[in-house]
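Colleague: Just need the structure, nothing else, for what follows:
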Amino acid sequence: MTRKNNLRLTALNLMLLSAFSWQAHADTLFVHANAYTLNAKQQLQKFDAMLVDDKGRVLATGLQKSLQKKNPQAKLVDLGGKTVLPGLIDAHGHVFGLGTAASQLSLRATNNLTEALAAISLYAKQATQQQWILGGEWNQAIWKLDRFPNAKELDSVVADKPVWLRRVDGHAGWANSKALALAGITKSTPDPAGGKIERDEQGEASGILVDSAMDILEKVIPPQNDAELRVALDAALKQLRSVGLTTVHDAGVDAQSDKLFREYATQGRLTTRVYGMIGGVDQFFDVVSAAGPLKNLADDRYALRAVKLYSDGALGSRGAALLAPYSDAPHTKGLLFVQDKQMQSMVQKAAAKGYQVNVHAIGDAGNRQVIDALASIPKQHDAKILRHRIEHAQVLELSDIPRVAKANIIPSMQPTHATSDMNMAEDRVGKDRIKGAYAWRSFLKQGSKIPCGSDFPIENPNPFWGIYSAVTRQDHQQMPVKGWYPEQAMTVQEAFRCFTLDAAYAGHQEKIVGSLEKGKWADFIVIDQDIFTIPSKDIYKTVVLQTWQAGKQVYTK
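Modeller: Coordinates of the predicted model:
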């Protein structure tokens, strides 16, 4: 062989060696971890090291000594012996709502109407550039007010500009007289289908609008522009990654939010994966569904393959549809938003295009309507194939709970709703119907998967608050002492599964997220305490120290 050929071979060998060396160094070995994951059999497994490839997928988990020996060239990242979990998933939230709420007035911390009015007055004096005073999160049950607040009370602190404050559950709003006038709401304005205008003794609009009646007023509020929406999305993503949420299911995507989600995903700025539900089956659905469900954009950062519909309102505002009258308001049974035939038409329209159908249902009448409607979908598009869901599944007639499993419907539930609602839920439905309310154990017992969420910003998005509520059924002061209907509580492992594998399954994503197994994205979090060994009373205090998406760190405390 000539010297020239030898030189060529040497150069080639060096190139191959360099390529091999680069490939070897491309893998990252995370070590010194107190790590947990569930496997495909839903068994809890521990490991102290995890190998991740350069694309951000898990190659292996196991013992540090063994993995380090087999992968001597891997870059080492020491996790300091801290507890590591798969990234948590919130199966029901409102991303832009969370970001927007950060800049609006919150009355969540107020203990009575007097405090609320003082907070509104102070906010209005500081918000001199705002055309409207917006926000909410008020709760008349916390205020121990045996009625809704009214417009005159709002007028006493802000009369010169419109005020619109949504109730904590988002299903009722409180307006002042200026806002009512701008919306054209008068004594003669009729209640819309699926909504109610609360009225005083003279029949005048009191200032409280329930469910679809809110639309009358909200149509006159100036919409957020593109810049405001970007600020809201940035604020939401910052908060989500700080509490360890690596995936969220957004319950109500419209054209504007879809546009920004796609943009942020392709630019690598969507630091929490978003599984989107199209809000309704109207014009936007008709446009976007022409291309069919979007199952994966930009390495699974964004998907749009579900539809969100509404059956009824909320329990706190008595908008949830009940089969019998409210125990504390015998004159009303709440409201169904649409008739049965229309609900069936909507779910069939969405399913026929290949979309998962997720329907909000709170009351037992609302839940029954949804079960009947989802059961009406032709077999090729039914819940066994598309994994249709009931969002909330809060109050069910006991005989309807087994029907959920029989129809393969997924009950998507929010544990913190129970601990927020326990101050009024039994008042609303009485001691008999409460047996079918927030009934997590009943669903788990029959084999239902429960994807858990928070319904943020209605509740705090922190998933450890959700796990705590699921396990203890107590508030953060550990009340009630034994928990509220503790027989329906989950174990820590069950609650963990609901925020990981079950939530992933509910988004058709159990093969890519939800656990730290070979081939899945290396979405994980590092936390300050071991939730599987600490007293359950301390779970909600858990602090996220680091959040990683696809092997890249997106948050550090």
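Colleague: hey, let's count contacts and neighbours off CA atoms from now on
Modeller: Fine.
Colleague: what's around residue 87, how many residues?
Modeller: When neighbours are counted by other CA atoms under 10 Å, residue 87 registers 27.
Colleague: And for residue 533?
Modeller: Around residue 533 there are 9 other residues, counting by other CA under 10 Å.
Colleague: What of residue 539?
Modeller: Counted with other CA under 10 Å, residues neighbouring residue 539 total 23.
Colleague: Tell me where the stretch 351-500 of the chain has strands.
Modeller: Along the stretch 351-500 of the chain, counting by DSSP state E, counting those that start in this stretch, strands occupy 356-361, 389-392, 410-412.
Colleague: And the shortest one, what's buried?
Modeller: Neighbour counts over strand 410-412 (16 or more other CA atoms under 10 Å) mark 410-412 as buried.
Colleague: and if you look at stretch 75-93?
Modeller: Across stretch 75-93, burial judged by 16+ other CA under 10 Å covers 75-76, 79, 82-93.
Colleague: now swap in stretch 381-396 and tell me
Modeller: Quick answer for stretch 381-396 (16+ other CA under 10 Å): 381-383, 386-396.
Colleague: Could you also give me the structure for this next sequence, so I can compare it with the first?
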Amino acid sequence: MAAAGAAVAGAFPAGTAEARSGPADLIVHNGRVLTLDQHFRSAEAIAVRGGRVLAVGGAREVKRLAGPRTQLLDAAGGTVLPGINDSHLHLSSFGLNRPPWTYDVDKATIDEVVEAVRAAVAQAPSPDSWIRGGGWQELKLPRAPRAADIDPVSGNHPVVLKDFSGHAISVNSAVLRLAGITRDTVPPVGGVIDKDADGEPTGVLRETARNLVQSVIPAFSAAEVSQAIDIGVGLLHAVGITSLTEPGIGLDTLEIYRDKARARRLPMRITALLSGGMAPATVRRILGGYRPAKDVDPRFVRVAGIKVYADGIPRFQTSWMNQPYLDGTNGTMVIDGANTAEQIANLHEMIRLATDAGMQVGTHATGDATTDAVVAGYVKAGGPDLRHYVIHCNFPSAATLRTMARHDIGANLNAEILYLQGRVLESIIGPELTEYQWPYRSALNAGVRVASGSDAPVVAPAWLRGVLAATLREGAAGQVAGEAERITVREALATYTSTSAWQDHAESWKGTLEPGKAADICVVGGDVLEVDPHDLGTLPITATVVDGRVVYERSSGAQGTLADAAALTTSGCSHNGRCCCEVAEEIRG
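Modeller: I've put the predicted structure just below:
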């Protein structure tokens, strides 16, 4: 350790020239500092002043920068990393995805889902208030929950239950009536209305068919969204996250973020993609309404571009695939258009509109056919260094990866979802694609820049589980899915830090712990390079620093680990019978 620290001290001098301008505000010491720079240098301590890294190096040299008011943060032998940059996290939804706004219906049986709805009804503020739930999983349940299940316990309450992915909802008959959905209702392009043997809608609406009920579901108020964001930020600090990309938001949510930043009440760096939807008209509308804000620090709230929504997910066989699923279907895109040719033309027009406006484009594309179409659209649009990227990018072909590398098109992969799913999709996509899904190694070998995002609240933002999954290709059940796609722990850490900063056009000022860069720091209670990768998910986050300020510190008596903190981020509130607020207090000490 001493030798490593001495070597880095020479590269990052903590000398008197820097000390003349004043002592450090904060020194993090007694740990293994991984700078995540291009040489993957390590050190023993790091000094911070004015929200920036002042020096990195040996403990003795760095401590010379201390003054009488310098705060000392003991890493206790753990790992000191750049703050984690979750490059795909729906923060506003993440906060709202818990009571009193949303109740947990991630259950193993339909009866348990029904009981959760019954309990929510008992707590409802009025006899006809809306009941929202989230988290059900069709491959966990025997089938999706239906209106016939929910109606007997819901009374006059309209009920809407989101599945864990956000790509399907289950509603009761009250909602079907409010939305005017009958056996004769035609689903929109890319949407599915599940029907029973008699041709009646069951209450399960998939992909764009969800939009049929959106107009009747009351929106959350700005105050509710603001409060939920604050709760979400606190929970993310407890897992070491200091930056995130919020993909697909409206101008109203953007203004909430801006107001918080103006008031200096946003201790989280937000890169936003505005919602471009599924049609050129939506992109034109959002671009027409967007105005840059000169009074907001872009290092805390920055609009990078537009999110386009191109297809569904493999789980529902709504990803558009070149080769069919095992049942012979191929899925389709959800882009507006009467046929595939029109859909591709509209997709490319959406990308062109955003590119011409100088906007980065992140496109949800899970199927390989969709990814091909998206990448072709990026190449066709041309433009300067906008760093367009493919969100999810589950099954890109080798040829498409080469094209992405040649044009510096990024891939945003989801190791945390890989951890959740393992091999559970094998009965849908077959063994070959199960081995290949989220191809980290193939993408890196092709020269593609790979960032990792949790997609929370789809899954918990437990990034060390993501490192585990990317490294071992193991799911929660222990099943291995694709040994050939394994990457190293060092490479996986880069996808959550330095490459995410590249995606944000921010690699010059964040993402690594180099002098002059943002003092965003995550301290892990253990050596992430030496521990058995199977144990990564058990390591605690002991401290989080944003802009040089300690925003989270785990008390010495707390027993919470990253896994415990991540449990708070699921759709439900209870954790071993305790309210999430109780567990949060334990973790925060």
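Colleague: In contact with the equivalent of residue 360 of the first structure over in the second structure, which residues are there?
Modeller: Using TM-score structural alignment, the partner of residue 360 of the first structure in the second structure is residue 364. By CA atoms under 8 Å, 6 or more residues apart in numbering, residue 364 of the second structure lies in contact with 307-311, 390-393.
Colleague: Try it again at 7 Å.
Modeller: Counting by CA atoms under 7 Å, 6 or more residues apart in numbering, residue 364 of the second structure makes contact with 308-311, 390-392.
Colleague: residues in contact with whatever residue of the second structure lines up with residue 484 of the first structure?
Modeller: When the second structure is aligned by TM-score structural alignment, residue 484 of the first structure is paired with residue 481. By CA under 7 Å, 6+ apart, the contact set of residue 481 of the second structure is 422-423, 434-435, 473-474.
Colleague: Report how many residues lie close to the closest residue to residue 481 of the second structure other than its chain neighbours.
Modeller: Distances taken as CA to CA, 6 or more residues apart in numbering place residue 435 nearest to residue 481 of the second structure, at 4.8 Å, with adjacent residues excluded. Residues within reach of residue 435 of the second structure, counting by other CA under 10 Å, total 19.
Colleague: Residue 169 of the first structure: what secondary structure?
Modeller: Applying DSSP: H, G, I helix; E, B strand; the rest coil to residue 169 of the first structure yields a three-state assignment of coil.
Colleague: Dump the buried residues of stretch 381-396 of the first structure to TSV, plus distance to residue 451 of the first structure.
Modeller: Formatted as TSV, these follow (distance: CA to CA, whole Å):
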residue	distance to residue 451 of the first structure
381	21
382	19
383	15
386	15
387	12
388	12
389	10
390	10
391	10
392	10
393	11
394	14
395	17
396	17
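Colleague: And the furthest pair within these?
Modeller: 381 and 395 (26.4 Å; CA to CA).
Colleague: quick revisit: so the match of residue 360 of the first structure versus residue 202 of the second structure, what's the distance?
Modeller: 28 Å (CA to CA, to the nearest Å).
Colleague: again with residue 214 of the second structure
Modeller: 17 Å.
Colleague: When those two are compared, which one has more neighbours?
Modeller: residue 202 (24 against 11).
Colleague: For the more buried one, what is the corresponding residue in the first structure?
Modeller: In the first structure, residue 202 of the second structure lands on residue 206 (TM-score structural alignment).
Colleague: Correct me if wrong, but that match is in a strand.
Modeller: Yes - under the criterion used here (three-state DSSP), residue 206 of the first structure sits inside a strand.
Colleague: Identify the residue spatially nearest to it, adjacent ones excluded.
Modeller: Among residues not flanking residue 206 of the first structure along the chain, residue 199 sits closest, at 4.7 Å (CA to CA, 6+ apart).
Colleague: Moving along the chain from the helix ranked longest in the first structure, name the first helix or strand you hit.
Modeller: Longest helix in the first structure, counting residues (DSSP state H): helix 3-26. Moving toward the C-terminus from helix 3-26 of the first structure, the next helix or strand (DSSP states H and E) is strand 28-31.
Colleague: Does anything pack onto the next helix or strand after that next one? Which helices or strands?
Modeller: In the C-terminal direction, the helix or strand that comes right after strand 28-31 of the first structure (DSSP H and E) is strand 34-38. Packing partners of strand 34-38 of the first structure (3 or more CA pairs under 7 Å, 6 or more residues apart in numbering; DSSP states H and E): strand 44-47, strand 83-86.
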